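*Asks:* Just a sequence and a predicted model for now, questions to come.
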Amino acid sequence: MLPLGEPKFRRRKADRPDEIVRAALTVFAAKGFAAARLDEIAARAGVSKGALYLYFATKEDLFRAVVEQSLAPNLMIIQAAAANTAAFADLARTLAAFLPQLAERAPIAAIAKMVIGEARNFPELARVWHDQLVGPVIGIFSGAIAQAQARGEIRPGDPRAYAVSLASGLLLGLVFNETFAPVGAEPFDIPALARQHVETVLAGMLTDPGARP
């Protein structure tokens, strides 16, 4: 309930940027970046196109807000898991369970496919996606892998390459389902794929076979 005497329109105005970002996430996921129209985003958010421009000067600014506000905050969960999990194998398995759940709640696959497909014409998309999401995630994994190597849990090797190996199966499965399932291909069970993939990669990374289930 609003405090006594506070006009309703004041709360509504404060909510508008978040409503616009949520609408943009939906439209970008459905139509891609080039085909997404600002007037459609504005209509979905319940504002005029002129009001949208009060908050976001360009479509690129709006995409940055989508990543920063709707997707990147999940980095805190990943960081916390990395900080609070002692064994790297346990961390990898925890994130293999968490990331498919995240992909079910947010259209990560659709946005990733959009960035991959449109990065050449809109390089700012790739820059934002990398700087705000992909780069930090790889950094968290790489740091955890380097620490595990120092403890003797993981074999020598490039931590960054190991991190990409762990993430690649899930990403490919998500993009496959987003691209080919709509035209009749049998979709992958993403949670099952993630579980199998992480065990396969860990089998080549871990120094202690006893760390495997």
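*Replies:* Structure's in. What do you need? Residues are numbered from 1 along each chain as shown.
*Asks:* Could you use CA atoms for every contact and neighbour count after this?
*Replies:* OK.
*Asks:* Pull out the buried residues from the lengthiest helix in the chain.
*Replies:* Longest helix in the chain by number of residues, with DSSP state H as the criterion: helix 8-31. Within helix 8-31, the residues scored as buried using 16 or more other CA atoms under 10 Å are 16-17, 19-29.
*Asks:* Start and end of stretch 178-195, how far apart?
*Replies:* The first and final residues of stretch 178-195 sit 19 Å from each other (CA to CA, to the nearest Å).
*Asks:* list the buried ones in that stretch?
*Replies:* Buried residues in stretch 178-195 (16+ other CA under 10 Å): 178-179, 190-191, 193-195.
*Asks:* Max pairwise distance over the residues you listed: which two?
*Replies:* T179 and R195 (21.7 Å; CA to CA).
*Asks:* hold the first one in mind and look at this next one:
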Amino acid sequence: MRKTRAETKDRNRRALLEAAHRIVARDGHRARLDEIAEQAGLTTGAVYSLFGSKNDLLIALVTDYLAPHYDGIEQAVSPEMGVAETVEVFARHYRRTCDDPDALRRLSFEISLQDLALRDPGLRSKLAASVRAHEERLTALLSGRSHDGHALTPAQAHRLATALRALLVGLSQGVILGLAENASADYFAAAARALVTPAVLGPAQPPSSR
């Protein structure tokens, strides 16, 4: 059965993403576009056709890397859950990813990509925008949930999402690198819940503009 053009495009896109993931994790800022294309069995022209540029390919990788965290939490959290329970579920989900057999390779890719972004202002701004977009998904998930008898405002949800992401990324790296072997799922959940404080959330209502 012949593949449709859309199926071929999707296969080629996936092949380039997988090749880029391997090579960036291995070579960091020395990763070469021609080698990525070669390992995918394609030409550099395919990269430009499917992604627009090497940087756009790398940003697509970030989306590919981060999306499962947020897809998983959105599926695991029910609308009835309050803020504290929601952040605990998210933290436990993050902890489970540390036990994935591919966790070390994913961390190598993440650090290598950050190194690339530090050297390339254009990539740095695109990377920041991509991370913010995923953070906004978490903000939307938290916003309106109950805490101490009040619904979390979008501003409070955003402050909590920023702190929560930073905490869990750091803890996860510690587990994967062997610096926090005893950080269990319960520890992740307790650390995440400790962020749900007035100091982190900020005021329930914005200050008057009078």
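*Replies:* Arrived safely. Note that this is a predicted model, so its numbers are computed, not measured.
*Asks:* Alignment lookup: L33 of structure 2 to structure 1.
*Replies:* Superposed on structure 1 with TM-score structural alignment, L33 of structure 2 falls opposite L38.
*Asks:* list the contacts for its match?
*Replies:* By CA atoms under 8 Å, 6 or more residues apart in numbering, the contact list for L38 of structure 1 reads 49, 59.
*Asks:* do the same with the one 4 residues further on
*Replies:* The contact partners of A42 of structure 1, taken as CA under 8 Å, 6+ apart, are 20, 23, 48-49, 52.
*Asks:* Repeat that for E68 of structure 1.
*Replies:* Counting by CA under 8 Å, 6+ apart, E68 of structure 1 makes contact with Q132.
*Asks:* can you check R106 of structure 2 too?
*Replies:* A25.
*Asks:* chain center to the helix or strand where it lies: distance?
*Replies:* Assessed by DSSP states H and E, R106 of structure 2 sits inside helix 103-119. Taking CA atoms, centre = their mean, to the nearest Å, one finds the center of helix 103-119 of structure 2 at 12 Å from the center of the full chain.
*Asks:* how about it: buried residues?
*Replies:* Neighbour-count burial for helix 103-119 of structure 2, counted by 16+ other CA under 10 Å, picks out 103-104, 106-110, 112-114, 116-117.
*Asks:* now do stretch 194-202 of structure 1
*Replies:* Under 16+ other CA under 10 Å, the buried positions of stretch 194-202 of structure 1 are 194-195, 197-199, 201-202.
*Asks:* got these as JSON lines, with distance to A96 of structure 1 columns?
*Replies:* Below are the buried residues of stretch 194-202 of structure 1 laid out as JSON lines (distance: CA to CA, whole Å):
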{"residue": "A194", "distance to A96 of structure 1": "5"}
{"residue": "R195", "distance to A96 of structure 1": "6"}
{"residue": "H197", "distance to A96 of structure 1": "9"}
{"residue": "V198", "distance to A96 of structure 1": "7"}
{"residue": "E199", "distance to A96 of structure 1": "10"}
{"residue": "V201", "distance to A96 of structure 1": "12"}
{"residue": "L202", "distance to A96 of structure 1": "12"}
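*Asks:* Take the residues you listed and keep only those in helices.
*Replies:* If you go by DSSP H, the buried residues of stretch 194-202 of structure 1 have 194-195, 197-199, 201-202 in helices.
*Asks:* burial count for the corresponding residue of structure 1 for A91 of structure 2?
*Replies:* In structure 1, A91 of structure 2 lines up with A96, judged by TM-score structural alignment. For A96 of structure 1, the neighbour count with other CA atoms under 10 Å is 24.
*Asks:* my read: A103 of structure 2 touches I176, true?
*Replies:* Yes: assessed by CA atoms under 8 Å, A103 of structure 2 is found in contact with I176 at 6.9 Å.
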